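*Asks:* Sequence first, then the predicted structure, then my questions.
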Amino acid sequence: MTSETPKESTDTPLVTRQDHDGYVTLILSNPARRNALSSAMMSALHDAFDEIASSPDIRCVILAADGPVFCAGHDLKEMGCISDCEQHARLFAQCSQLMMRIVTLPQPVIARVRGMATAAGCQLVASCDLAVAAATAKFATPGVNIGLFCSTPMVALSRNIARKHAMRMLLTGDPVPAQMAFSMGLVSDVVDDADLEPATDALAAGIAARSGMTVRLGKQAFYKQLEMPLSDAYDYASGVMTTNMQKHDAREGIGAFVEKRHPEWRHE
């Protein structure tokens, strides 16, 4: 083995972006490599999220992929060409930072899944706030089959589904069909393949039509309270609601409800 990693084509961007009214779609655009999370792909995706984070006009994000595979996880060719322990550590740390960026992003992120999402690709889906899957989509954490347990995907997976479901996926590597993934809580919606894009767009547009301030505040609070003891979570959430009540959009929304009219959001 050498410390050199295979080069990816720079002719086209690894992540492409489509802008809509109030939301954007980020597309993993390396189908020839099954949209694998190479270091370059993760950097491109992280940079795209950083740009979106500072854009108040963007209130929701769809994460999609070109080709028949959503994401095959880490680029095994790249990993196999690395022999240095520190390089492997940096690669896995980069992946963890990407997943955390999705969680800390102010805007909700919706995975739009067609085809297979395996290993770190399954982790990517689990890290998103919502996930809409085509009926033929499948999910797997098959690292055990190649002697590399899906330990980092396990973190996101075990925070989305029940322990025994997570352990079964991790210990067997068997693919889980979309409807089962829905029953387990890994995805929020399953739709016919032909309806995948319009259904995901409708969900994103609906979220984008809400107060951006309220959604940002709510997403941050959701993840913070999850790790707290019950009493602390209620204290924290009460403080969040108190802060929320002082905002323009809360006053506007309550007034609009009482007056039976549509609210006019300022997203502040």
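*Replies:* Nice, thanks for sending it over. Residues are numbered from 1 along each chain as shown.

*Asks:* make it CA atoms for all contacts and neighbour counts henceforth
*Replies:* Noted.

*Asks:* how far does stretch 123-135 stretch from start to finish?
*Replies:* Using CA to CA, to the nearest Å, the end-to-end distance of stretch 123-135 comes to 19 Å.

*Asks:* Stretch 9-16 now?
*Replies:* The first and final residues of stretch 9-16 sit 14 Å from each other (CA to CA).

*Asks:* List the buried residues in that stretch.
*Replies:* Using 16 or more other CA atoms under 10 Å as the burial criterion, the residues of stretch 9-16 that qualify are 14-16.

*Asks:* Remind me what the helix or strand harbouring Arg216 packs against, helices and strands.
*Replies:* With elements taken from DSSP states H and E, the one containing Arg216 is helix 212-226. Here helix 212-226 touches helix 230-245, helix 248-258, going by 3 or more CA pairs under 8 Å, 6 or more residues apart in numbering; DSSP states H and E.

*Asks:* Kindly reformat the buried residues of stretch 9-16 as JSON lines containing distance to Ala194 and secondary structure.
*Replies:* What follows is the buried residues of stretch 9-16, written out as JSON lines (distance: CA to CA, whole Å; DSSP: H, G, I helix; E, B strand; the rest coil):
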{"residue": "Leu14", "distance to Ala194": "25", "secondary structure": "coil"}
{"residue": "Val15", "distance to Ala194": "23", "secondary structure": "strand"}
{"residue": "Thr16", "distance to Ala194": "22", "secondary structure": "strand"}
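
*Asks:* ok so, going back, okay if I get the helices and strands packed on helix 212-226 as a markdown table plus mean neighbour count and distance to Glu8?
*Replies:* Converted to a markdown table, these look like this (neighbours: other CA atoms under 10 Å; distance: least, CA to CA, whole Å):
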| stretch | mean neighbour count | distance to Glu8 |
| --- | --- | --- |
| helix 230-245 | 13 | 45 |
| helix 248-258 | 15 | 46 |
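
*Asks:* Out of these, flag the one nearest Asp195.
*Replies:* Shortest separation from Asp195 across the helices and strands packed on helix 212-226 is recorded for helix 248-258, at 31.8 Å, computed as CA to CA.

*Asks:* which residues touch the closest one?
*Replies:* With CA atoms under 8 Å, 6 or more residues apart in numbering as the contact definition, helix 248-258 has outside contacts at 211, 213-214, 244-245, 262-268.

*Asks:* at 6 Å instead, please
*Replies:* Under the criterion CA atoms under 6 Å, 6 or more residues apart in numbering, residues 262-263, 265 lie in contact with helix 248-258.

*Asks:* ok, so of those residues, who is nearest Ala40?
*Replies:* Lowest distance from Ala40 to those (CA to CA) belongs to Trp265, with 38.1 Å.

*Asks:* I'd like to know how many residues surround the closest one.
*Replies:* The criterion is other CA atoms under 10 Å. On that basis, Trp265 has 16 neighbouring residues.

*Asks:* ok, second structure coming up, stack it against the first:
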Amino acid sequence: MTTNNLNAEPIVLANNNAQGILRLTMNNPARRNALSEAMLTQLSQALNDAAENPAVRVIVVAANGPVFCAGHDLKELTLGRQDADNGRDYFGKIMSMCSTTMQAIVNNPKPVIAEVSGVATAAGCQLVASCDLAYASDSAVFSTPGVNIGLFCSTPMVALSRNIANKHAMEMLLTGDMISAQRAAETGLINRIADASELTTTVMDVAGKIAAKSSKTLAIGKQAFYQQREQSLSQAYDFCADVMVENMLAKDAEEGINAFIEKRAPQWSDQ
């Protein structure tokens, strides 16, 4: 089963500003910014391009319309049942594409921030959880409602369970209930809440602070963060000690330390 709109007008808009902050805006509000095959293709490609682009220092994932992301495009998936295998191969393809996209966020050397101004459900909630940071408007809501339609949110569970406490994650997964931005902040799904009119400003302020750092240092730290999290305590300390040594040998660490001692602003070379 294949879709026919992969070459249509871009549904992920990209805008990189002078600070190196790349805004990737999902722009298919008519389909609730669902993670269709086209959306996954374009979002994944944009993330991979950003990873290789030295002009990009921070990535913001945002969306147009009242829904940040409604998760998988269930109508598109249902069409796959017309295939001879009842959709098995196509379902596997889409789930693999989605997993690849989420890992393109975690493995990206650039920090990725979610700007959630509306509803984030199922794989849309997974997208929020996969980002390094997340900020939401006071009207945003989140859920993993697959259980309500007989389809447990198993892949969203991967990101959710790695970002919030087990019991909070299981409550969302087992009940399918919608939670408020306030509750999302309490559980750690998002960093904090902003008034809807100030959300973009809040996100861009944070992104600007991060973009002013050494991209070399940020890449080292982000990779180490996710890698050590999967290790035992002693393994993590050994690993991160080695990371610190390598980081100390980087040009930007030498420059940053000298600048601190000399009481001046550092001049990053990103090396």
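*Replies:* Structure's in. What do you need? No experiment lies behind these values; they were computed from the predicted model shown.

*Asks:* Quantify their similarity with the TM-score.
*Replies:* Remark: TM-score between the superposed chains equals 0.96 [TM-score structural alignment, normalised by the length of the first structure]; 265 aligned residues with a CA RMSD of 1.2 Å.

*Asks:* could I get the contacts of helix 248-258 of the first structure as a markdown table with secondary structure and distance to Arg168 of the first structure?
*Replies:* Shown next, in a markdown table, are the contacts of helix 248-258 of the first structure (DSSP: H, G, I helix; E, B strand; the rest coil; distance: CA to CA, whole Å):
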| residue | secondary structure | distance to Arg168 of the first structure |
| --- | --- | --- |
| His262 | coil | 47 |
| Pro263 | coil | 47 |
| Trp265 | coil | 45 |
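
*Asks:* any chance of the helices and strands packed on helix 212-226 of the first structure in CSV, plus distance to Val191 of the first structure?
*Replies:* Output for those, formatted as CSV (distance: least, CA to CA, whole Å):
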stretch, distance to Val191 of the first structure
helix 230-245, 33
helix 248-258, 32
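
*Asks:* related to what we said a few turns ago, any residues touching the helix holding Arg216 of the first structure, and which ones?
*Replies:* If you take CA under 6 Å, 6+ apart as the criterion, helix 212-226 of the first structure is touched by 59, 106-107, 233, 267-268.

*Asks:* Buried subset of the residues you listed, written for PyMOL?
*Replies:* Buried subset of the contacts of helix 212-226 of the first structure, written as a PyMOL selection, criterion 16+ other CA under 10 Å:
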select buried, resi 59+106+107+233+267
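
*Asks:* and the contacts of helix 212-226 of the first structure, which of them are in helices?
*Replies:* Taking DSSP state H, the ones among these that sit in helices are Ala233.

*Asks:* Closest to Pro198 of the first structure out of the contacts of helix 212-226 of the first structure?
*Replies:* Once CA to CA is applied, the member of the contacts of helix 212-226 of the first structure that ends up nearest Pro198 of the first structure is Arg59, at 17.8 Å.

*Asks:* Give me the residue at the spatial middle of the second structure.
*Replies:* Of all residues in the second structure, the one closest to the mean position by CA atoms, centre = their mean is Cys131, 2.6 Å from it.

*Asks:* Which residue in the first structure aligns with that one?
*Replies:* Aligning on TM-score structural alignment places Cys131 of the second structure opposite Cys128 in the first structure.

*Asks:* In contact with that match, which residues?
*Replies:* The contact partners of Cys128 of the first structure, by CA under 6 Å, 6+ apart, come to 109-110.

*Asks:* Could you check how far it is from Lys247 of the first structure?
*Replies:* 27 Å.

*Asks:* swap in Ala208 of the first structure?
*Replies:* In this view, Ala208 of the first structure and Lys247 of the first structure are 18 Å apart by CA to CA.

*Asks:* These two: which is more packed in?
*Replies:* Set side by side, Ala208 of the first structure and Lys247 give different neighbour counts by other CA under 10 Å, the larger being at Ala208 (22 against 15).

*Asks:* give the contact list for the counterpart of the more buried one in the second structure.
*Replies:* In the second structure, the residue paired with Ala208 of the first structure according to TM-score structural alignment is Ala211. Listed by CA under 6 Å, 6+ apart, the contact partners of Ala211 of the second structure are 57-58.

*Asks:* Now with 8 Å, please.
*Replies:* Contacts here follow CA under 8 Å, 6+ apart; on that basis Ala211 of the second structure touches 19-21, 57-58.

*Asks:* Drop the exposed ones from these and show what's left.
*Replies:* Among those, the ones that count as buried by 16+ other CA under 10 Å are 19-21, 57-58.

*Asks:* And the strands in the stretch 1-150 of the second structure?
*Replies:* Chain-ordered strands for the stretch 1-150 of the second structure, with DSSP state E, counting those that start in this stretch as the definition, fall at 12-16, 21-26, 58-63, 67-69, 112-116, 119-121, 133-137, 141-143.

*Asks:* Mind putting the ones you listed into TSV with distance to Ala46 of the second structure?
*Replies:* As requested, those are arranged in TSV below (distance: least, CA to CA, whole Å):
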stretch	distance to Ala46 of the second structure
strand 12-16	8
strand 21-26	8
strand 58-63	10
strand 67-69	17
strand 112-116	12
strand 119-121	20
strand 133-137	18
strand 141-143	25
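
*Asks:* deepest of the ones you listed, which one?
*Replies:* Of all these, strand 67-69 has the most neighbours on average by mean count of other CA atoms under 10 Å, namely a mean of 30.

*Asks:* Which residue numbers in the first structure does that strand align to?
*Replies:* Correspondence between strand 67-69 of the second structure and the first structure is established over residues 69-71, with TM-score structural alignment as the criterion.

*Asks:* Centre of the chain to that stretch, how far?
*Replies:* For stretch 69-71 of the first structure, the distance between its averaged C-alpha position and the chain's averaged C-alpha position is 13 Å (CA atoms, centre = their mean, to the nearest Å).

*Asks:* Quick check: longest helix in the first structure by residues?
*Replies:* helix 85-104.

*Asks:* Check the mean deviation of that helix from the second structure.
*Replies:* Between helix 85-104 of the first structure and its aligned partner residues in the second structure, the average distance after superposition works out to 0.8 Å, using mean CA distance after the TM-score superposition for the first structure.
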